[in-house]
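> Below is the sequence, then the predicted model.
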Amino acid sequence: MKDGKPSGKICPREFFRVSDQVRYLEPFQLRLLEEAFDAWRDAAKRSDSVLGRTRIWTVFQLLRHTGARLGEILSLDDTRCFDPSGPVLLLGRDERKRRVPLSAEVFETVSAILEGPLAARLRGTFLHIDPGYFRRTCYARGKECSLSKDQVGPNALRNTRAVEMLRNGVPITVVRDVLGQSSLDLTAGFQQFSEGDVQSIVNAAHRSMRKQTSARNSFVGHVTDIREDPIMAEVSMSTRTGLELSAVITSDSLHNLDLRKDSPLIATVKAPLVNVLRVDDPPAGSARNRLRATILRVTGSPVLTEVVGRLEDGTEVCALISGQSAKELDLKTGDRVEFWFKALSVVLNTIRT
């Protein structure tokens, strides 16, 4: 929103829906639960009650801010669970070890408790509490907020953290790694889009890419193969929809871009470097990239004509050809054509994440 008007930008995290099978808390519900836990902890009077409630509260904070499993938090040695170099919680064992970043505020709060006099006699085992008692405490705090048991248990807290990260733009693969899940299939249920959502997101991404370059044709994908000699290199790539493209660049450019197999990249081709041929009987040629498409529109003048077509995967391709060539080809909306461009015409750009 800008100056009271829609910005026109589509942000996927703003409107994806969560599977009905996933139990989680919306932000206002999470805030109520946090406030209930804070009030419960602060209401303790006796020293043993203060210690017990603070231990429960600390476990709740780590679950809420990491998305970890309850068993993972309860088994932590609180003298060795934080990375000495920064606010990072170390979870998992052996090959399943992972580092989960914490906000500076949460890290400082939990560290102050663990290093304070309250936890002195329990260092190393401060988080080792009874899981059943923790669950019952969650249920009791949830009841105070009119939340059901399946909304406030450890699994719901884990799901809530996952949804929270996705809505804040964290890539789904990073969410998977933070949660310690073995497969994207397990994470995908948190983030679902309708068919219309998918089309809007992809189209918005294409428009965004075009604003960043003067090239009308942009293709996002990964490197599939590289062939190099002392002077030049041929880079083969596959787009997200399986389209195969080739580019020829200098060896110096290859190394400057630090391209290797599976590197993400964007290939761009300026419209004047793209040829258009009818599919009836296309002549032989040296162009490595040949894309079959359906013409969407033909806009021309006696000198130049713009031809825009749509590939089978929905990608739009644009060519600028002479007005005379367009007249000879007699191009019309709906005609089947091939867009040709040489590998030397392709410009590669790396994607920085």
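Great, that's in hand.

> CA only for contacts and neighbour counts going forward, please
Noted.

> residues touching L63, list them.
L63 is in contact with 69-70, 73, 154, 157-158, counting by CA atoms under 8 Å, 6 or more residues apart in numbering.

> ok, and for the helix ranked longest in the chain, which residues are buried?
Longest helix of the chain, by residue count under DSSP state H: helix 47-66. Along helix 47-66, these residues count as buried under the neighbour rule (16 or more other CA atoms under 10 Å): 50-51, 53-66.

> What is the helix or strand following that helix packed up against?
Where DSSP states H and E defines the elements, the next helix or strand beyond helix 47-66 is helix 70-74. Secondary-structure packing of helix 70-74 (3 or more CA pairs under 8 Å, 6 or more residues apart in numbering; DSSP states H and E): helix 47-66, helix 131-144.

> Redo those helices as CSV? Include distance to L184.
Formatted as CSV, those follow (distance: least, CA to CA, whole Å):
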stretch, distance to L184
helix 47-66, 18
helix 131-144, 28
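
> Nearest to S246 among the buried residues of helix 47-66?
Nearest to S246 among the buried residues of helix 47-66, counting by CA to CA, is T66 at 42.7 Å.

> can you pick the most crowded of the contacts of L63?
The residue in the contacts of L63 with the most neighbours, by other CA atoms under 10 Å, is L157 (26 neighbours).

> Correct me if wrong: it contacts R64.
Yes: counting by CA atoms under 8 Å, L157 touches R64, with 5.6 Å between them.

> Now do the SS call for the closest residue to T54 other than its chain neighbours.
Of all residues not flanking T54 in the chain, R41 sits nearest, at 6.2 Å (CA to CA, 6 or more residues apart in numbering). With DSSP: H, G, I helix; E, B strand; the rest coil as the basis, R41 sits in helix.

> what about versus this one:
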Amino acid sequence: MTKSLFQPMTLGRLTLKNRIVMPPMTRSRASQPGDVANDLMATYYAQRASAGLIVSEGTQISSMAKGYAWTPGIYTPEHIAGWKKVTDAVHAKGGAIFAQLWHVGRVTHPDNIGGEQPISSSAIKAENVRVFIDNGTDAPGFVDVVEPREMTVGEIKDVVGQYRQAAINAIKAGFDGIELHAANGYLINQFIDSEANSRTDAYGGCLENRLRFLDEVVAAMVEAIGADRVGVRLAPLTTLNGTVDANPQETYTAAAALLNKHNIVYLHIAEVDWDDAPDTPKSFKQALREAYQGVLIYAGRYDGDKAGQAIGEGLADMIGFGRPFVANPDLPARIENGYPLAAHDPETLFGGAEKGLIDYPTYQAETSPECV
């Protein structure tokens, strides 16, 4: 069943060695001050370069886009130079890597954005949402988010420009392309989902208006670096960070059709992945496949057999394995050979240094002792 995962895959101008994706995962190890990618991160990503495609952790496009302590940026020359260490290391191991471009909108705290009030589609606070700040120790300090202010139209245009420049910066840093983070309750999602957007102008109300910001951001990035280097991540059914849509299947099928018009290189669907979460209906997956004709990636609670089945049925072209990649740098080999998977240490996911980031070993098969 897993054989389909190890077929080569064409992704724009790239030929990928398999259909396994390492999706974006926040690890909060960027160098301070300045939120700069570093040698430690280069080692981490290079260890996992056997994935067909790596998508970097969320990377903020401006100082206002930052949601959590110690996450990397992509808006200064120092950021570009730091990420170049990472992309060089991944390419040296034969890997391919896209940068996930990120603006968190309201999912932050003034301590993470220079004391400013967060911005969003609307002045609606994300309820029961906490982010972590630098509290002067190596451990993240969790705090409640605050009420954002509604972005002006001028600010919306400015952020579109920031996304465009971040895409250009990512290519300068050596990334093979970019993934727009339009999922999991962050800024673009705050425009898309009906219950997070109470605007009455051209960016709120009807579905076409709520998709306008996504449309403008993608158009700007496609114009800047080419559609074959632009992917987008959506999370239709999650309610992470307080975003809820009244009719997600209608909304996200329309979003997929919109992205198809831009001819982006892939659409990445994040499924709900907590233990008792419902599966995404097959009919919804079929509707997304019909609406979007490019490379379709799914991530969330997949093992090798389930991933192979999704590809075999034509519902997906590639599959992302998130948390398994944390403790299994050689995850493709483990899936292909049926080796057991190691468990990660949840206490080392965010912040810190080498421990829990680059010290997970590759699998060593036990061998029988030779006779003497």
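All right, it came through fine. In this text, all values refer to a predicted model and were calculated from it rather than measured experimentally.

> Any idea what the TM-score is?
Laid over one another, the chains give 0.23 as their TM-score (TM-score structural alignment, normalised by the length of structure 1), with 135 aligned residues with a CA RMSD of 6.9 Å.

> quick revisit: how about the helices and strands packed on helix 70-74 of structure 1, which one is nearest Q324 of structure 1?
helix 47-66 (63.9 Å).

> State the pair within the contacts of L63 of structure 1 that is farthest apart.
Among those, I73 and L157 lie farthest apart (CA to CA), at 12.8 Å.

> all strands of the stretch 201-350 of structure 2, in order?
Along the stretch 201-350 of structure 2, counting by DSSP state E, counting those that start in this stretch, strands occupy 230-234, 266-270, 295-299, 318-320.

> Could you list the buried residues of the first one?
Meaning strand 230-234 of structure 2. Using 16+ other CA under 10 Å as the test for burial, strand 230-234 of structure 2 gives 230-234.

> Of these, which pair is most distant in space?
Once CA to CA is applied, the buried residues of strand 230-234 of structure 2 give V230 and L234 as the farthest pair, at 13.4 Å.

> Ends of stretch 175-188 of structure 1, what's the gap?
For stretch 175-188 of structure 1, the first-to-last residue distance is 10 Å (CA to CA, to the nearest Å).

> For I297 of structure 2, give its distance to V21 of structure 2.
Distance from I297 of structure 2 to V21 of structure 2, by CA to CA: 8 Å.

> Could you say which of the strands of the stretch 201-350 of structure 2 is packed most deeply?
Compared across the strands of the stretch 201-350 of structure 2, strand 318-320 shows the largest average neighbour count, a mean of 28 (mean count of other CA atoms under 10 Å).

> what packs against that strand?
By 3+ CA pairs under 8 Å, 6+ apart, strand 318-320 of structure 2 packs against strand 20-22, strand 295-299.

> Would you reformat those strands as TSV and include distance to A254 of structure 2?
Shown next, in TSV, are these (distance: least, CA to CA, whole Å):
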stretch	distance to A254 of structure 2
strand 20-22	25
strand 295-299	15
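
> Just the buried positions in stretch 156-165 of structure 2, please.
Applying 16+ other CA under 10 Å to stretch 156-165 of structure 2 flags 156, 159-165 as buried.

> from these, which is closest to A81 of structure 2?
Distances from A81 of structure 2 to the buried residues of stretch 156-165 of structure 2, taken by CA to CA, are shortest for Q165, at 15.4 Å.

> what about that closest one, distance to K172 of structure 2?
For Q165 of structure 2, the distance to K172 of structure 2 - CA to CA - is 10 Å.

> Check F325 of structure 2 too.
From F325 of structure 2 to K172 of structure 2 the distance is 27 Å (CA to CA).

> Could you check which of those two is surrounded by more residues?
Set side by side, F325 of structure 2 and K172 show more neighbours around F325, with 23 against 15, by other CA under 10 Å.

> Burial check on the closest residue to the more buried one other than its chain neighbours, number of neighbours?
For F325 of structure 2, ignoring the flanking residues on the chain, the nearest one in space by CA to CA, 6+ apart is L331 at 6.1 Å. Neighbour count for L331 of structure 2, taken as other CA under 10 Å: 25.

> so L331 of structure 2 makes contact with P324?
Yes: in this structure L331 of structure 2 lies within contact range of P324 using CA under 8 Å: 7.2 Å.

> ok, for A46 of structure 2, nearest residue in space, not its chain neighbours?
Closest to A46 of structure 2 by CA to CA, 6+ apart is V90, at 4.5 Å.

> Mind giving me the packing neighbours of the helix or strand the one you found falls within?
Take DSSP H and E as the rule and V90 of structure 2 turns out to sit in helix 77-92. In terms of contacts (3+ CA pairs under 8 Å, 6+ apart), helix 77-92 of structure 2 is packed against helix 39-47, helix 153-172.

> out of those helices, which comes closest to A81 of structure 2?
A81 of structure 2 lies closest to helix 153-172 among the helices and strands packed on helix 77-92 of structure 2, at 8.9 Å (CA to CA).

> For whichever helix or strand comes after that closest one, which outside residues touch it?
Proceeding N to C from helix 153-172 of structure 2, the next assigned helix or strand is strand 177-181, under DSSP H and E. Strand 177-181 of structure 2 has contacts (CA under 8 Å, 6+ apart) with 55, 58, 97-103, 167, 170-171, 188, 218, 228-234.

> one more time with 6 Å, if that's ok
If you take CA atoms under 6 Å, 6 or more residues apart in numbering as the criterion, strand 177-181 of structure 2 is touched by 98-102, 229-233.

> Perfect, that will be all.
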